[in-house]
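In: When you get a sec, could you give me coordinates for this:
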Amino acid sequence: MKKLHKWLSLSAVSSLVFFLAACTSPAPEETDSATEDKLQVVTTFYPMYDFTKQIVQDSADVSILVPSGTDTHGFEPSAKDVAQIQEADVFIYNSEEMETWVPSILESIDTTDVVIVNASEGIELLEGSHSDEEGHDHDEEGHSHEVDPHIWLDPVLAQEEVSTIKEGLAEADPENEAVYTENAEAFQAELQQLNEEYAAAFENAENRTFVTQHAAFAYLAERYDLHQVAISGLSTDAEPSPSELTEMATFIKDQDVNYIYFGKTTSSAISETLANETNTQLAVLDPIEGITQADQEAGVDYLQAMRNNLEALKLSIY
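Out: Next up is the predicted model:
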């Protein structure tokens, strides 16, 4: 769509030539090349990509910066990525607390013709301490969070993000606003169904505590009155100290914890160490920051990954 602006001047000059030629020549067949020039949308990581695709369907071209199966927390955009954002009509990210590199990128490019969408706008973020119930003060070098950015793991807040994304798309492409609105509402209905499935599953649960390596599930835990206990912090590169690991091992034994959860796109070494020490089983609880290519080819999307997480959590709760 942005391409249209770049050749309007040339088009104005050539229009006169075509007008004069039309006086003596048959009118050329109309083309729809302009309508084929779809909205160009760049998203940061998988949930933003999937939410956007659900809204636009075939009405826009959507790309993703973070490669499949990559740990989002360690991602740094390349010069090519920055150029891709510059050339986009719409750039969509979750939050400055998640994609900590976004502010500097936006300062370095001309965003005059790019609609910037912060999907978490208007959502109150939890403090980082809420995600680590053991209260560990982890030393996180590089990528760190003072607040918890994992909003998309709450199906209710995900609906709010979908609304914000839809508004940004409509601003950039008002001609398709009705399409975007209809698709967004249909997807929000699916997210609401997901919310109801989670609420029903945990309504009468006796045990409400689960142990996870990555402290990514505070929003989900708060929504359904669960208790997340995290081995390490909000950042996947955080490593607990030996004393913290000992503390956690004692907690697992005392509380008769049966499962320790780890994510698909991060190392499970810490979880494996604790599992071996405490004779505890391992299971996957996916932060859905990056669906692997194999899972995508198998039809796994955000909704399916969240349902997989629900089945995994039932192992600890029941």
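In: C-alpha from now on. contacts and neighbour counts both.
Out: Fine.
In: Could you check what's spatially nearest to Gly263, not counting adjacent residues?
Out: Leaving aside its chain neighbours, Gly263 sits nearest to Asp286 (4.8 Å; criterion: Cα to Cα, 6 or more residues apart in numbering).
In: Tell me which stretches of the stretch 51-200 of the chain form strands.
Out: Secondary structure of the stretch 51-200 of the chain (DSSP state E, counting those that start in this stretch): strands at 60-64, 90-93, 115-118.
In: Give me the packing partners of the longest one, helices and strands only.
Out: Spelled out, it's strand 60-64. Here strand 60-64 touches strand 39-43, helix 46-56, going by 3 or more Cα pairs under 8 Å, 6 or more residues apart in numbering; DSSP states H and E.
In: ok, now with 10 Å
Out: strand 39-43, helix 46-56, strand 90-93 (3 or more Cα pairs under 10 Å, 6 or more residues apart in numbering; DSSP states H and E).
In: can you redo these as TSV with mean neighbour count and distance to Ser232?
Out: As requested, the helices and strands packed on strand 60-64 are exported to TSV (neighbours: other Cα atoms under 10 Å; distance: least, Cα to Cα, whole Å):
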stretch	mean neighbour count	distance to Ser232
strand 39-43	24	28
helix 46-56	22	23
strand 90-93	24	25
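In: picking that back up, just send the strands of the stretch 51-200 of the chain back as CSV, with distance to Phe251 too.
Out: Putting the strands of the stretch 51-200 of the chain into CSV (distance: least, Cα to Cα, whole Å) gives the following:
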stretch, distance to Phe251
strand 60-64, 40
strand 90-93, 37
strand 115-118, 38
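In: ok, back up a step: turn the helices and strands packed on strand 60-64 into TSV, including distance to Thr250.
Out: Conversion of these to TSV gives the following (distance: least, Cα to Cα, whole Å):
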stretch	distance to Thr250
strand 39-43	42
helix 46-56	35
strand 90-93	39
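In: run this one through as well so I can compare:
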Amino acid sequence: MKKNRLLAISLILIVSTFLFGCQKEENSSDKKISVVTSFYPMYEFAQQVGGERADVTLMVSAGEDAHHYEPSAKDVARVNEADVFVYSSEEMEHWVDSLLKTTENDKLVVARTADGVDSGHNHGEYEHDHGDHEHDAQLEGGENVEIHGVADHYHTGDIVKLTAELEGNVDYEHWHWYTRANADEEWVTVPNQGGPQFEYEATGESFEVQAVLFDDAHNEYAKSAPVEIVINDHGHDHDDKADHEHGNEAEHDESHDHEHGEEDGHDHGHGAEDEHHEHGNDAAAGTIEIVGRADHYHTGDVVTLVAELKEEVDYEHWHWYTRTSENEEWEVVSGQESDHFEYKTTGESFEIMAVLYDDDHHTFAESEPIAIVIDDHENHDPHIWLDPVLAQEQVKVIRDAFIEADPDGKEVYEKNAEAFIHELQALHEEYEAALKDAKERVFVVQHQAFGYLAKRYDLEQIAVGGLSTEVEPSPSRIAEIGELVKEYGVPVIYYQQGANSAIAETVANETGTKTAILYDLEVLSKELQEKDLGYVEAMRENLKSLQLSVQ
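Out: This is a model prediction of the structure:
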């Protein structure tokens, strides 16, 4: 009897152990890893790799800027509980370092997808890799271009005016000008410099410049030796006399030390009008709204803004004020005395405010200060994901991170990643087939987001930096864009997703072009959601749009 009881107990233990093991295995397979992703492309790539085995969430939602996103306490809490955090790079998501410093999650696996990409080479918007156009043999023209007009040194804010002169006589007119900080840096194309004349506003750093002449097939015909442009402010602000002695032919307002176009972007002399601008007055503060601001600008972009008053008045005396920080005094911007503000950026972020005065020159209304953010991505183009080949490398980084966090899911993650990589490779081959025989390879964009894509398919991206779709540009700005369109013979100006507005149509009509949309995929926009476009589908739409110019 005792023996039978022991046998029964043993059988119960064996069956229980077996059932418990099955239940444990089932629970293990059902458990999803928790994945937090920074912005849209990382979100979709992670979903593709994780499939049903990963619970993937997105931090930067529609309408938010991935560059300058501020993680909330909820975001920090989510990352603290996550198994994996996926982001692209610090050039794109500047806030990641501070986010990770605030987390206390020892098990967190961090996937920096740019680690899968050789980011040592800058594929930025203005970069034009000389290697694409150099011949193995000596250039036809050799180094027989000379640059004239170089002064011994310049000050910050001076206009550097140079001329490239070719020794021989040829009919080629397609010039490019390149700059670099020093011999260890890559050459970067200077925008809007398509002829032998070069005009460039000096910022605060010395640099080298080179002129290159291309033939009709866009091969390098001849180029100059690098020339050094020395910026020397002598440790203090320069005066008008020095400006003119060292090549700055811009006129200076007698009541101001500098024009707004200089390095710090401000007029440094307070005229009598400034004395009327007191923030403690009875002005209807905040009744002016400034429209047209982009989330960020690059050096050389044109900031175009409009001050909109909420009520109709006959006053027309406007002033615009800027400052570099809250600790600085507001300074009036010369030459900006209407409700429109147009300014070519140098290299420094600043705040701006619009003020409307009455007929007695008392403040009638003023706007809240807004920030104009200059972000050159530390000379790196962060839009890696717009190259379908490099996107494959990002997917591999995510795959490996998932395997590290969840070794039991290795087979699932590898299978999912392989399928998506195959899809990305097919997308790449579609681009190659569609663009390889195109004669016209230049496309003009509103925002310099497509450098990697242009590099991959041997295209040239030209940016009309700062072109707003909320504020109609001035006639001079439209003329400038028109010259660019004429120079490159482009039929289309590309705007970012959802930006084909009436303003875009105005620019198109004035310059004789059409408009089209290119998706930069920085956000999961409402437009993408409404059209049910994923990464691959949106990139195919981009290819169709590009073929309007690249033919």
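In: Got a TM-score for the two of them?
Out: Here the TM-score for the pair of chains, by TM-score structural alignment, normalised by the length of structure 1, is 0.82; 293 aligned residues with a Cα RMSD of 3.1 Å.
In: quick one on the thing from earlier: who wins for proximity to Val156 of structure 1 among the helices and strands packed on strand 60-64 of structure 1?
Out: helix 46-56 (13.3 Å; Cα to Cα).
In: which part of structure 2 lines up with the closest one?
Out: Aligned by TM-score structural alignment, helix 46-56 of structure 1 corresponds to residues 40-50 of structure 2.
In: The matching stretch vs structure 1 - mean distance after superposition?
Out: Here the mean offset of stretch 40-50 of structure 2 against structure 1 after fitting is 0.8 Å, by mean Cα distance after the TM-score superposition for structure 1.
In: and of the strands of the stretch 51-200 of structure 1, who's closest to Ser243 of structure 1?
Out: That would be strand 90-93 among the strands of the stretch 51-200 of structure 1, by Cα to Cα, at 36.7 Å.
In: Superpose on structure 2 and give me the mean offset of that closest one.
Out: With mean Cα distance after the TM-score superposition for structure 1, strand 90-93 of structure 1 averages 0.2 Å from its match.
In: Among the helices and strands packed on strand 60-64 of structure 1, which comes closest to Leu65 of structure 1?
Out: Among these, strand 39-43 sits nearest to Leu65 of structure 1 (Cα to Cα), with 6.4 Å.
In: Who are the packing partners of the closest one?
Out: Checking 3+ Cα pairs under 10 Å, 6+ apart, strand 39-43 of structure 1 ends up next to helix 2-6, helix 46-56, strand 60-64, helix 79-87, strand 90-93, strand 115-118, helix 155-172.
In: now the ones you listed in TSV, with distance to Ser131 of structure 1?
Out: Formatted as TSV, these follow (distance: least, Cα to Cα, whole Å):
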stretch	distance to Ser131 of structure 1
helix 2-6	41
helix 46-56	20
strand 60-64	27
helix 79-87	31
strand 90-93	21
strand 115-118	22
helix 155-172	16
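In: Return the most buried member of the ones you listed.
Out: strand 90-93 (a mean of 24; mean count of other Cα atoms under 10 Å).
In: equivalent range in structure 2 for that one?
Out: Using TM-score structural alignment, strand 90-93 of structure 1 pairs with 84-87 in structure 2.
In: Which residue in structure 1 aligns with Lys74 of structure 2?
Out: Per TM-score structural alignment, Lys74 of structure 2 is aligned with Lys80.
In: residues touching that match, list them.
Out: Contacts for Lys80 of structure 1 (Cα atoms under 10 Å, 6 or more residues apart in numbering) come out as Leu65, Gln86.
In: if we can go back for a sec, now for the helices and strands packed on strand 39-43 of structure 1, which one comes closest to Glu29 of structure 1?
Out: Comparing those by Cα to Cα, helix 2-6 comes nearest, at 20.1 Å.
In: just to revisit the earlier point, indicate which one of the helices and strands packed on strand 60-64 of structure 1 is closest to Gln193 of structure 1.
Out: Comparing these by Cα to Cα, helix 46-56 comes nearest, at 15.6 Å.
In: now for that closest one, which elements pack on it?
Out: Looks like helix 46-56 of structure 1 contacts strand 39-43, strand 60-64, strand 90-93, helix 155-172, helix 177-202, helix 302-317 (3+ Cα pairs under 10 Å, 6+ apart).
In: Next, the angle helix 155-172 makes with the second one.
Out: It stands for strand 60-64 of structure 1. 130 degrees (axes from the mean of the first three to the mean of the last three Cα atoms, to 10 degrees).
In: Not counting its own residues, what contacts strand 60-64 of structure 1?
Out: 1, 36-50, 52-53, 56, 81, 84, 88, 90-92, 169, 173, 176.
In: cool, the first one as well?
Out: Residues outside strand 39-43 of structure 1 that contact it (Cα under 10 Å, 6+ apart) are 1-3, 48-53, 56, 59-66, 81, 84-94, 114-117, 169, 172-173, 176.
In: mind running it again at 7 Å?
Out: Contact with strand 39-43 of structure 1 is made by 1, 49, 60-65, 85, 88-93, as judged by Cα atoms under 7 Å, 6 or more residues apart in numbering.
In: Name the nearest residue to Pro191 of structure 2, sequence neighbours excluded.
Out: Tyr126 is the one closest to Pro191 of structure 2 (Cα to Cα, 6+ apart), at 6.6 Å.
In: Aligned counterpart of Tyr259 of structure 1 in structure 2, please.
Out: In structure 2, Tyr259 of structure 1 lands on Val492 (TM-score structural alignment).
In: what's around that match, how many residues?
Out: 23 (other Cα atoms under 10 Å).
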